[in-house]
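Enquirer: Attaching a predicted model along with its sequence, questions to come.
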Amino acid sequence: MSNIRLQVLQAVPSIDPIVADYAVGYIQHVSNSTEDSVLAQQVDINQEMNYIKDLLVDAGGVEDKVSGLSTTLNQQLTKQLKDNVAKLEITGDTSKRLLDVNLLRQNNSKRDINSSLALLSASNDIEHTGRQMESRVDKKKLEKQERKIAKKVAKRNNKFVQYEASKLLNEKQTDDYDSFFLEINPLDFGSSAGKSKDIKIDNFDLYIGDGQRILSEASLTLAYGRRYGLVGQNGIGKSTLLRALSRRELNIPKHISILHVEQEIRGDDTPALQSVLDADVWRKNLLGEESKITERINEIEKLRVEFDEESNEVRKLDNEREDLEKHLQDINDKLYEMESEKAESRAASILYGLGFTKESQHQETKSFSGGWRMRLSLARALFCKPDLLLLDEPSNMLDVPSITYLAKYLQSYEATVLVVSHDRAFLNEVATDIIHQHSERLDYYRGSNFDSFYSTREERIKNQRREYENQMAYRNHLQQFIDKFRYNAAKSSEAQSRIKKLEKLPILEPPEDDRAVTFKFPDPDNLSPPILQMQDVTFGYSPDKILLRNCELDVQMDSRIAFCGGNGTGKTTLLKLLMEQLSPLEGFINRNGRLRIGYFAQHHVDAMDLSLSAVSWMSQTFPGKSDEEYRRHLGSFGISGTLGLQKMQLLSGGQKSRVAFAALCLAQPHILILDEPSNHLDTQGLDALADALINFKGGVLMVSHDVSIIDKVCREIWVAEDSKVYRFPGDIHAYKKHILAAADAAGVVKKH
C-alpha cells in the first residue's frame, strides 16, 4: 500500500484536510490489520471499503471517482490479506515473540483467543463494526479544534471561560523521561532524506494557563542549522513559547526531533556518564532491542537441531529468523547512522567541557547539587543532538569556563538552536539570528548577533518615532483646517477634501519605548587603607581537603575585581571568608574597623520573606525609615508603583533581585561583594547594574559568569584554580582565550 493520501486527494480534491487524515489513517489501519494473526481472521475488506466510500462521498467526492478508488483499494487489500494469511498459516505471528522467547515452545498448547492476547499483552481501546481497533484520534488536531471552540465560546460571552474539553485530552501525562521522549520524538526507520527540517508556523496565538495571551497571530520561522537568540523583557512569555514547542503544542513535523533543557534531572544511583548515555532514548532502546533479537536468533539456531530439516517447525523458525535478521539490519543501520560506537567518548567529552572531572563522571547523580544536575540536563541534551535544541537561560547554571565551552560547542552545532538568554556576550558568540518577543509578536533580525540587533532595533525605533511624529503633525494640521473652515461656505469643499484625506491616512501605533531602568548605589564615606586584606590564607572544610592555599588579596575603595574559575574551585568560599562567615585554617584577614560590606548572595531569595511586600520586608529588616522613603528607594531600582506593595512571591526573579540590590544599599556599604549578580536580570537590568557599579565610589568584588558585565565593570581578573587564587595577566577576553587553549590542548573542544 503506497500513496494512499494521493489516491484519496485525486478522488476528492476538495476534501477537508482533517477528514483526509482520518480516511488515510483508517485505510492504513485496515492494511496493518491484514498482517496481524488475530485481526486478519476478523477483517472484512468489503465492509471497511464501503464505509470509506460513504465517508468520502459525504466529504464532497464524486461517486464515480470514489467508487473507482474503493474498488482499487478493495482489490489491493484483498490480495494483501490472502498473502498474509497464507504466510501466517506457516509461520505464525512473530511480531511480538520478543516479549516471550518461550512462546514457540508453547505453540502446541491449547488456549483461546483471549488468553493468547493476554500472553502477548495486546490491548485495544475502541470497539467498531464488531471488532476491536486501536484509537486513531490525532490528539494534536483535537486540541487545536478544542482551542478554537473555547475561543469562540469566550468571544461570544465576551470573557474568558473554562471550556470543558474532550476527555481524550485529560489523560494522565507520564513523568517518565523515556516515555515522554519517545512520545515527542517517535523513532522512524524510514529514510528522512529529502524531508525539510525547516520550521514554519504561521498565524498562531499562544496563551498561558490563566487565559492571558502572549502571542497574537504570530509567525515562527526557524531555518535548519541556524542559531536563534530569543530575547525580550522578563515575563513576556519566552519560556512559555519554548515549552509549547517542546511539547509539540505548535505544529512541528514529526520527523524533526526536539529536546528542551528546562529542569534539573532527578538524582538516583545512575553514574553521571551513564545518565548522559541513557538520555539518547533511541540509542538505548535500539541497543536493548538489538540484544533481544540477537539472543532470539541464537536460540533459534539451537532449536532448529531438534526438528527435521524439512519439517514445518524448521520452516517457521527460518521465516522468523529471516524477519528478525531484516529488523536487526535496520537497527544496525540506525545505530551506525547515529554513530553509536562513538557515544561514550562523546558523552565524556561533553561532561568534561561542562566542568565534570573524569572522577565525578562516575559519581551517582544523586550526589550532585541542583546546579550540577542542571549541567547534567544540558549535557544530556547536547549528547542527543536533536534537530531542534531549546535552551532556557543556560548560562545561569554555568561558570565562565563552562559557558566558553558551551558557546564554542554550539558554534559548530549542525542542527537548529533556539536559546533564551540575557547574556550579551554569549548571544554575540552563539546567535546567527535574533528573535525579539514583545507586544504579542515576534520580530526577526536575521544575520544579527545581540549587539547588531540592539543597534538595528534602536535605529528602527527612531525611524518609527520620526514617522509617527510626522504623521501626527500632519493629522493635527488637517484637523485644525477642518475645525476652522468646516462650516464656512466658501471653504467647505476644501474642508471636506481634508476630511477624506484624514480618513485615508493609515493609523500608526506609537513606537514602544522600553522603560528606562536605573540603579544607584549610595556614595560611602572615605576610609583610610588598609580596607580589606587577605594574608597567606589557607582554608578547607577539613584539614585533609584544602580548598584554598596561601591566598593573598588586597581590596581598596577603587577596586573592581572579578573572580573567575570553574565551579568548586572556591570562589564563593573566598567571598565568605572576606565576609567573616568562615574562618581560615591559617593566615589572617584584616578589615578596617569602620568597614561596611554589602553582600549580594547568589541565593538571595532564601533570605527574603516572600509573604511580605518589598516595603514591609525592608522596614522589618532595615528599620528606621518611613514607607514613603522605602518606596522611593525601591523606585530607584525599578520597583516602582504598586510593585513595592505586592507580596514578593508575585514578583519575577529579576524583580526580586532588584529588591535585594536595593536592600544591600541601605547600610551604605564601602565595599560591594556580589555572588552571581546578573542571574535573572533582563537586558535593561544588566545595563542599569553595570552603570551603577561603574559609578559607585566604593570597591567592587564579584563572582559572575556574565562576560559583558565583567568587561564593562572590572579592571582586574582573579582566577581560582588548583587551590590557588592569582591575578590573571589580562582582561576577561584574554582569560576566555586561555580557557579555550587549555581545552584544545586537552582535546575537549572540537568540532562535533
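Expert: Okay, I see it. A quick note: this is a predicted structure, and the numbers were derived from the prediction, not measured.
Enquirer: Every contact and neighbour count from this point should use C-alpha atoms.
Expert: Will do.
Enquirer: So which residues of the stretch 151-300 of the chain form helices?
Expert: Along the stretch 151-300 of the chain, counting by DSSP state H, counting those that start in this stretch, helices occupy 177-184, 238-246, 272-279, 281-304.
Enquirer: Please read the previous query as pertaining to the stretch 301-450 of the chain.
Expert: Counting by DSSP H, counting those that start in this stretch, the helices of the stretch 301-450 of the chain are 312-337, 343-353, 370-384, 400-411, 424-430, 450-485.
Enquirer: Next, the buried residues of stretch 648-659.
Expert: Judged by neighbour count using 16 or more other Cα atoms under 10 Å, the buried positions of stretch 648-659 are 648-649, 651, 653-659.
Enquirer: likewise stretch 72-86?
Expert: Buried, per 16+ other Cα under 10 Å, within stretch 72-86: 73-74, 77-78, 80-81, 84-85.
Enquirer: Also stretch 513-523?
Expert: Applying 16+ other Cα under 10 Å to stretch 513-523 flags 517-522 as buried.
Enquirer: Wait, residue 445 touches residue 437, no?
Expert: No - proximity of residue 445 to residue 437 does not meet the contact threshold set by Cα atoms under 8 Å, at 11.3 Å.
Enquirer: Could you find the closest non-adjacent residue to residue 382?
Expert: What sits nearest to residue 382 in space, not counting adjacent residues and going by Cα to Cα, 6 or more residues apart in numbering, is residue 350, at 7.6 Å.
Enquirer: quick one: contacts of stretch 676-696?
Expert: Stretch 676-696 has contacts (Cα atoms under 8 Å, 6 or more residues apart in numbering) with 232-234, 396, 422-423, 516-523, 600-602, 653-655, 657, 700, 702-706, 709, 712-713.
Enquirer: Below is structure B, check it against A:
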Amino acid sequence: MAVPCQMVRERFPDIDEEIFQYVEGVLASTEDFETIEDVYEAIGSLLVDAVGLEKDGEVRRLCGQVMDLLKTANGALEHKTLEAPVQLAQMAANMELEEHEIKSVWTRERDETLKVDQRKLDKAEAKLKEKKDKRVNTDKKDTKPPIILEMATASQIVSKKDRALDAKGICNTKDIRIESFDVAYGDRVLIQNATISLAFGRRYALVGRNGLGKTTLLRMMAARSLRIPSHVSILYVEQEVTGDETIALESVLECDMQRNTLLNREKEIQSRIAQGEQDENLATQLSEVYAELQAIEADKAPAKASVILNGLGFNPEMQMRRTKEFSGGWRMRIALARALFSQPDLLLLDEPTNMLDMKAIIWLENYLVGWATTLLVVSHDRHFLDIVPTDVLHLHSQTIDMYRGNYENFMNTKNERQKNQQREYDAQMQFRAHVQEFIDKFRYNAKRASLVQSKIKMLEKLPELKPIEKETKLMLRFPEVEKLNSSVLHLDEVDFEYSAGNTIFANVCLSVAMDSRICIVGENGTGKTTLLKILLGELDPTKGHRLSNRSLRIGYFTQHHVDQLDMRVCPVELLKNKYEGRPTEDYRRQLGSFGVSGDLALQQLASLSGGQKSRVAFSLMCMGNPNFFILDEPTNHLDIETIESLGEAISRFKGGVVLVSHDERLIRMVCTELWVCGDKKVYCMEGGFDEYRVLVEKEIQAAL
C-alpha cells in the first residue's frame, strides 16, 4: 500500500530504512487489519520504539489514519451478509488451481511477495534494541538521585492550664517559656528534653557548633511547632523579598499592616465624599481614621523606613528602585529592613551579618542594641555577639544552657562552670573509690557487715555525675606547598570598566607574594569581588597588566561556589566526580582534614548544614593542591570555633592569601595588609583594621 507507507514516511522522516521497509512489508497485506488496534499491534509498537515513548499518541493517531485509508482502498473489508451456505468444494473448484498449488482450502499459502522478509525483520529489531539500550544507558548516566530532604519535627509537653489560658486569650504576657521539648531531623535527635525562657525585651544569642540544629530550632519556633502564645507575633527573616515592581521603600512600608489598612480606609472614604455621597457618618469615620493614624505616628513611618534602609546600605536613589532590579543579596537586606521596621514581639534572625559590609554591620549592631522587643539571633560574628546580646543560649549535647551577658561573659562563665563540674566529678570519683575500697576490704568481715551495708547504701544515694564532655577542637589542614620566588601576582596600573564610562577601578597597583596575608574591605558595590576576579584572571583589565608566576595554582573560594555544589550526592562522591581515579581513602582523608568524617562524608549534601557545606567546598578546593588562595567571604555559616581554626590554618599555610571578609576576628588573626576599595581606588590602610573601623564609625555618625 503505497499511500499508507508514504504517510508513515512523511510523519516520521528520520526513522531507519530497515524499519521503514519492515513497516512497508506489513502494510502490503491488508486483509489482516479490521480495527485500529490491529494496525497498532502490527506497526505501532515498532514505531514507538523507533521515535520514542513520548510520541505514542502521535503514533496511535497515525495508525487510525492508516486504517481509514485501508478501509477506503479495500471495500472488501466491509462485512457482508451471506445469502446462502458456502460450499467449500465449489469454492476450491472455482479457484482453478492445479493440485500441486493447493493441498486444502484451509492451507492455501500466501503469495511469497506478501511475506515479511525475516532477515529484514531481524535486522530492524536488532537496530532498535541497540538504540533502545543506548538511550537507557544515557538516561542512567544523566539521571541524578533525587534530593532527599528529611523533615524536622518537634514535640513538647504542654500543661492543660497553659492550653486553656492560650485558648481563652486570657494570658497577655509576652514572655515566652518553652518547656520540655524535643527537636529531631529525620532519625537524628538534635535537642532532647530542653527548656528555654525568653523574657520580653531581652536579646538572646543562640550559639553552638555547625550541624547541631540552631537553624532548625528557629524554623520550628517560626512555624509554631513549639508552643508559643498565640498573641505573640513572630517574624523569621529567612527568604529574600520577591522581586517585582514595588519600590524598595514602599516594600518596607507595606509590611505595617495597621498603617496600610488605615490609609486604604482613608482613600475609600475620601473617594466616596468626592463622588458626592451624602452620608453624615463619613466625616466622623474620616476623623476617627486620622486619629488612629496620628496615634501610630503614621506620618513618621517613611522617615523611619528610610533610616533603616540607609543604614543597611541603600542610598536615596536605591531606595526608589524597584525590588526586581536588586540582586538576591540586596533583596535579603530589604527583607531584614522589613523585619526591623515591623518590630514583631519576637524577631528571629539567622546570620544577619552574612550579606552586610562592615558599615552596615556596625549600624545593625548599634540599632539592635536599642531593640525594644525580644530578639533571638544566630550569628558566628564574634564582635557582633559581644555587642548585641544580653543573654546567650548554648546548644550542645542535645541540650540548651542559658547564660547571662554577652559572648565573652558566656565563655568565661562556661569555662569556670566546666572547671567546677570537673572538680566536683573528680572529687566524687575519688570518694567513691575510697568507699569502694573499704567495702571490698571488709565485705566478708561479719563484725563490720552493718557498716559495709551502710556504705553501700550511701554510694547508691550519691548523685550520678557525668564527666565533662569537651568539644573536640577542629583542625583545618591546608595542603603543604613549596614557596615560589618573591612576587607571584602583580597588578600594574590596572583600570577596569564593565561598559564605557562605567569605571570600577583606575590605576590599581597591587603586588602579592607567597607570604602575603592581604584582606580587602570596603562597602558593597565598590568592586571587591571584581578585583578578586581580575587577580584570578577571570576578568581582563581594560588597561594595565596582570602578571603572574607560571607555577601559580590558585584556589578560589566563594559562597557562590558553595551554593552551586551538587546537593544530590555525598561529599565523597562530589570529590570523586571532580578528581577521578583516586582511591576512596584519599577522598575520605581530604574531607577529614576539614572535619567532614565518618557518616557525615556519606550523607547527601542537601542534608548538611551551611557550615558543613562550606567545609566540603574547602576540601574540594584544596584537592587540586593550590599554592595560593583567593577567598571571598569564607566565614559565612562557619561557627566561631571553625573560624578560629580557619585563621590558624591560614597562618600555617606556606602560600599567599588574599581574602575579602568582614569578620573582625578573622581579619585581626591573619591580616598583615589591609586594602580598602572605594571611590574607584584600592589603597593600603596603614593603620590596619583599627583605623578602618574608626573611619567607618565616623561615616555612620556623619550620616545620622
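Expert: Cool, the structure landed. Given the structure is predicted, the values throughout are model-derived calculations rather than measurements.
Enquirer: Among the contacts of stretch 676-696 of the first structure, which ones are in strands?
Expert: Judged by DSSP state E, those include 600, 700, 702-703 as members of strands.
Enquirer: Can you add distance to residue 490 of the first structure and neighbour count and give those residues back as a markdown table?
Expert: What follows is these, written out as a markdown table (distance: Cα to Cα, whole Å; neighbours: other Cα atoms under 10 Å):
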| residue | distance to residue 490 of the first structure | neighbour count |
| --- | --- | --- |
| 600 | 73 | 19 |
| 700 | 74 | 25 |
| 702 | 75 | 25 |
| 703 | 76 | 24 |
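Enquirer: Next, count neighbours for the alignment partner in the first structure of residue 547 of the second structure.
Expert: Counting by TM-score structural alignment, residue 547 of the second structure corresponds to residue 590 in the first structure. Residue 590 of the first structure is flanked by 13 other residues according to other Cα atoms under 10 Å.
Enquirer: can I assume residue 590 of the first structure sits in a strand?
Expert: Yes - the assignment for residue 590 of the first structure is a strand, going by DSSP: H, G, I helix; E, B strand; the rest coil.
Enquirer: distance of it from residue 531 of the first structure?
Expert: Separation of residue 590 of the first structure from residue 531 of the first structure (Cα to Cα, to the nearest Å): 8 Å.
Enquirer: same question, residue 559 of the first structure
Expert: Counting by Cα to Cα - residue 559 of the first structure and residue 531 of the first structure are separated by 11 Å.
Enquirer: Map residue 176 of the second structure onto the first structure.
Expert: Match for residue 176 of the second structure (TM-score structural alignment): residue 200.
Enquirer: what's around its match, how many residues?
Expert: The burial count for residue 200 of the first structure: 13, using other Cα under 10 Å.
Enquirer: what do you get for residue 744 of the first structure?
Expert: Number of residues near residue 744 of the first structure (other Cα under 10 Å) recorded here: 12.
Enquirer: Could you check which residue of the second structure pairs with it?
Expert: By TM-score structural alignment, residue 744 of the first structure lines up with residue 701.
Enquirer: residue contacts, its match?
Expert: If you count contacts by Cα under 8 Å, 6+ apart, then residue 701 of the second structure has nothing around it.
Enquirer: Repeat that for the one 3 residues further on.
Expert: When the contact criterion is Cα under 8 Å, 6+ apart, residue 704 of the second structure has no partners at all.
Enquirer: just the strands in the stretch 451-600 of the second structure please.
Expert: Taking DSSP state E, counting those that start in this stretch as the test, the strands found in the stretch 451-600 of the second structure are 487-497, 503-513, 517-521, 543-548, 554-558.
Enquirer: Please name every helix or strand in contact with the fourth one.
Expert: In terms of contact count using 3 or more Cα pairs under 8 Å, 6 or more residues apart in numbering; DSSP states H and E, strand 543-548 of the second structure is assigned the packing partners strand 487-497.
Enquirer: what does the third one give?
Expert: Using 3+ Cα pairs under 8 Å, 6+ apart as the contact definition, the elements that strand 517-521 of the second structure packs against are strand 656-660, strand 673-678.
Enquirer: would CSV of these with distance to residue 278 of the second structure be doable?
Expert: Below are these laid out as CSV (distance: least, Cα to Cα, whole Å):
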stretch, distance to residue 278 of the second structure
strand 656-660, 66
strand 673-678, 62
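Enquirer: looking at the ones you listed, which is buried most?
Expert: Highest mean neighbour count of these: strand 656-660, a mean of 23 (counted as mean count of other Cα atoms under 10 Å).
Enquirer: Pick out the residue closest to the middle of the second structure.
Expert: residue 563 (6.6 Å; Cα atoms, centre = their mean).
Enquirer: which one is residue 195 of the second structure nearest to, not counting chain neighbours?
Expert: Spatial nearest neighbour of residue 195 of the second structure, chain neighbours left out: residue 179 (4.4 Å); criterion: Cα to Cα, 6+ apart.
Enquirer: Tell me if I'm right that the one you found and residue 157 touch.
Expert: Yes - the criterion here is Cα under 8 Å, and residue 179 of the second structure meets it with residue 157 at 6.9 Å.
Enquirer: which one of the two has more residues nearby?
Expert: More crowded of residue 179 of the second structure and residue 157, by other Cα under 10 Å: residue 179, with 17 against 13.
Enquirer: show me the residues around that one that make contact.
Expert: Counted by Cα under 8 Å, 6+ apart, residue 179 of the second structure has contacts 156-158, 193-196.
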